[in-house]
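Asker: Please find the sequence and the predicted model below.
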Amino acid sequence: MRSVIHFVFFFIIVFNEAQVNGTLNNKRFPDDFKFGVATASYQVEGAWNEDGKGENVWDQVTHRVPSPIVNNDTGDVACDSYHKYKEDVAMLKDLGVDFYRFSISWSRILPTGFDNKINEAGLQYYKNLVKELRANGIEPLVTLYHWDLPQPLQDIGGWPNEIIIDKYVDYARVLFRELGDEVKYWLTFNEPKQTCNAGYGLAQKAPFITSPGMADYLCTHNVLRAHAKTWRLYDEQFRKDQKGTIGITLDIQWYEPSSNSTADIEAAETKMQFALGWYANPIVYGDYPSIMQSNIARRSAQEGFKESRLPQFTEEEKKYMKGTYDFLGVNLYTASLVRATDEPNPSMGLDEDSEVLAWQPDDWETAFSSWLKVVPWGMRKLVTWMKNTYDNPKIMITENGYSDSGTLEDDGRISYYERYLSSLRDAMEFDEVDVIGYAAWSLMDNFEWLAGYSEKFGLYHVDFNSPNRERTAKKSALWYKNLLETRCLVEECVD
């Protein structure tokens, strides 16, 4: 609990002013700070069964009857980026972004998930996209995996089956070999907590399996080992010639102590370790957070298990995994309050194993998505916590965004971006956090998983009732374009 004691005054005093001060930071973002936007393959590409692409878990889920998706929506066509990528790049060019973060569909490259057969048409699509980006002066930032596991691999157990580790590395090798000369920024996984906890624990994401505190822990164990093996592969076989960099994107909300009591401060630290430390701690330090290990081992014994439900790394694996990152990507949208409890939930699961309570107050500002409370000061707190917890890593905000029901006059989105970016700039200026870039979510309205097309996050509106999927710039797109030109959140910045 050393870190908890270290941060007690940091939480209570240093950020007290930031919680109530609405003044935007007036310092210009550094010239080498990179601005971009983000999308994901299943959410924008469409062409779900064209040109040799195989079925993935989201194809399978969205075609179920009854469908778990709002309005029975699917990603079959989505934004039709498979056919309209040049139009997408033109929008990116007009925005003036430094980079475009997109993901690659594993099933489009390897239709069965295995590398015995490469789908050349699918590979060519990504080669064309990268070429188009490069021709327009835009850096590609490629996410290898954004939730869309090939269905044949799910059929043999998916991520909880350790056979998938080598299958993922085989897939990554194909992409490094085929695209690595033109791609210098890679992310192994997007939000593995959602893949594992939501996908295999809580049945909230594909493949919709309910096995909390069991399959989600097995999933994470294999994802982490796949990440480490892929990072080592790139570092040992491709980095020298391709001169790229590779990280991982983790999702987190800030967890704020609900009072100044030591118990609540410790509870918030525990929640951070269970949410972010679950992935970051092994990648940075080689093993799961100690509070996770002790809590889950104790609770597993009480439940009658012969060993902890949390898998263990061997000593060799710990050494192999430690330090397998060049930068840490972070997806942040919101925050919650946390307090200690004397009556832990006896059920199995990630939240239950943490033995703390987290919630979002009803009176906090809320976006269209009920989970998305607008809490800008959480941005500064989070990245500063990461600096101090993980030995000052390079951090890239790989997603941050605001939902509404759909309007071109999206002032709420502009206000959200202004305040969150101001908080981020504060962290860079006052706390000396090494933040290297920021990607807005999202370039355009797209398929938002269980919410289908009912929630809009885009800088560009997409007419999903139009066969052409017409794109239209929103007010926020014009605002973001101006930000990228001036690198300034206010009318007159101080260098």
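Answerer: Structure's in. What do you need? Numbers count the residues shown, from 1 in each chain.

Asker: switch to C-alpha atoms for all contacts and neighbour counts from now on
Answerer: OK.

Asker: nearest spatial neighbour of Tyr417, skipping sequence neighbours?
Answerer: Closest residue to Tyr417 apart from its sequence neighbours, by Cα to Cα, 6 or more residues apart in numbering: Gly401 at 7.1 Å.

Asker: Report how many residues lie close to the one you found.
Answerer: Gly401 has 24 neighbouring residues, counting by other Cα atoms under 10 Å.

Asker: My guess is it contacts Trp441. True?
Answerer: Yes - using Cα atoms under 8 Å, Gly401 is in contact with Trp441, at 4.8 Å.

Asker: So for these two, which residues contact both of them?
Answerer: Common contacts of Gly401 and Trp441 (Cα atoms under 8 Å, 6 or more residues apart in numbering): Phe457.

Asker: Take this one as well and set it beside the first:
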Amino acid sequence: MARESFSAFLFLVIFSIANCDNVTLNNHFFPANFKFGAATAAYQIEGGWDEDGKGLNLWDWYTHTYPDRITNEFTGDVACDSYHKWKEDIQLLKDLGANHYRLSLSWSRILPDGTINNVNQKGVNYYKNLLETLRANNIEPMVTLYHWDLPLSLHELGGWLNPLTADYFAEYARLSFQLFGNYVKTWITLNEPQTTCVQGYGNGEKAPGYNHSGEGVYQCAYTHILAHAKAYHIYDKEFRTQQQGRVSIVLDSAWAEPASNKTEDQIAGATAMAFSMGLYANPIYNGNWPQIVIDRVGNRSANEGFSRSRLPEFTQEQLEFIKGTSDFFCLNSYATDHTEYQNGPDDNIGDPSYVLDIGVRQWKDESWKSVVNWVDLVPWGFRKLINYVWNTYGVNEIVITENGWADVESILEDDDRITYISQFLSALLDAVYEDNVNVTGYTVWSLLDNFEWTNGYTQKLGIVQVNFTDPNRTRTPKSSYTWYQNVLSTRCLVEKCEE
């Protein structure tokens, strides 16, 4: 079917797709200042893993050393080959009508050993060309400094369990601001520290694969927060006046819906949110770890025989240094969990455990549409999460920096993705117009099907299909690309919108 005919066909059918779920989409226009975009990350799309002086990073090492931990023993060695096909990616963004492109820099492509003593000029040139071309096409780069691909040399020094990693990150951030600040007005320091800390250093599901549940998660969180604050202050003091940009950190969470109106389940929901979101957001926006986290980890640590809490304590100087280090709130979310009380701070004392520290049980409702366990079609949970962030952290602006649907088959007519994104965007509009929350942007994950970490290439989240069996990594826009293109053009989710 010709592209133009397909677009017209899709415009006619999208409304019936939404109606299949008996959902009435919000019929307001998106606000005039609302920005749309798409996201990727360096390791997941670039490839070129050992080209032009790039150093090894954590995921290079992990996929090569433990191939059995990745579905089908896939790697990101080539991925989408965006190291060579970046111009095609920009053309896709331009044709889409995207206002911004959220991408990440590969730390080890710029600094092969992670330190500023060894700058790889070819890596610098790659990003300068990419960023300059985005700007030339009126696409704002939204640049993430770190999206999980820690230089291997820093991992060997302890990674995010080593507080010195915060200092190395701060030096890398300063260099990035110097090199790319003329092109970049929106900086993100770190992507989803919760995922890194819980799955990388807590339960071992992702690189580096550590199982230090009761201690590693908190030390990792501590180092991430200090790294972010150091980078923020560097930009604030040395670059903001001249470059006129802004800085934030991407935080992620599912919404924790209390399983009942029982007091203990209401507390369970609040506790789950304090550990998943608050552990990272509260020091930045409210000035310390959430009190419920301090209390639960402290009590359980004492009962386990520790002389001090397993949760690191910030000094007063650090608390003052960290608080307020964000210019807006970046939120990633894909899912909702039913949440109920499981154990108190004095129950099940034994080996240190992050899961027992939280003390809740979470599960998915069987009626919620889902293909993979971390993405489900629960738009009302998304709206509640947006309101939770707005009301809990006193922010003045929220930008959705990731949200999207996962398929497990490579399909072009991805109606489920259209349904998911349309309903989540509708919930976002509900938050804007009915709840008076200032949400100013939405970023779909992802522009491209890509390397989805330990799931390899078996989970497809792109609005553009990538043929990973083709050496050319051919890109083909899906139905969702054309639908999203129409939303960006009309700024409307339904056939006729109102102001």
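Answerer: That came through fine. The model shown is predicted, which means the values in this text are computed figures rather than measured ones.

Asker: about what we covered before: show me the contacts for the equivalent of the residue nearest to Tyr417 of structure 1 over in structure 2.
Answerer: By TM-score structural alignment, Gly401 of structure 1 lines up with Gly404 in structure 2. Gly404 of structure 2 makes contact with Tyr334, Val375, Arg417, Tyr420, Ile421, Val444, Trp445, Ser446, Leu461, according to Cα under 8 Å, 6+ apart.

Asker: of the residues you listed, buried ones?
Answerer: Listed as buried from these are Tyr334, Val375, Arg417, Tyr420, Ile421, Val444, Trp445, Ser446, Leu461; burial here means 16 or more other Cα atoms under 10 Å.

Asker: any chance of the residues you listed in CSV, plus distance to Leu179 of structure 2 and secondary structure?
Answerer: Listed next are the buried ones among the contacts of Gly404 of structure 2 as CSV, based on distance: Cα to Cα, whole Å; DSSP: H, G, I helix; E, B strand; the rest coil:
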residue, distance to Leu179 of structure 2, secondary structure
Tyr334, 33, coil
Val375, 37, coil
Arg417, 37, helix
Tyr420, 38, helix
Ile421, 35, helix
Val444, 27, strand
Trp445, 27, strand
Ser446, 26, coil
Leu461, 31, coil
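
Asker: Of these, which is the nearest to Trp453 of structure 2?
Answerer: Proximity of these to Trp453 of structure 2 (Cα to Cα) peaks at Leu461, which lies at 12.3 Å.

Asker: Quick one: the strands in the stretch 201-350 of structure 2, in order.
Answerer: Under the criterion DSSP state E, counting those that start in this stretch, the stretch 201-350 of structure 2 carries strands at the ranges 246-252, 255-258, 329-332, 336-341.

Asker: coming back round to it: the residue nearest to Tyr417 of structure 1 and Ile69 of structure 1: what is the separation?
Answerer: Gly401 of structure 1 is 21 Å from Ile69 of structure 1, where distance means Cα to Cα, to the nearest Å.

Asker: ok, the closest residue to Pro67 of structure 2 other than its chain neighbours - contacts?
Answerer: The shortest distance from Pro67 of structure 2 to any non-neighbouring residue, by Cα to Cα, 6+ apart, is to Glu73 (4.7 Å). Going by Cα under 8 Å, 6+ apart, Glu73 of structure 2 touches Thr63, Pro67, Gly456.
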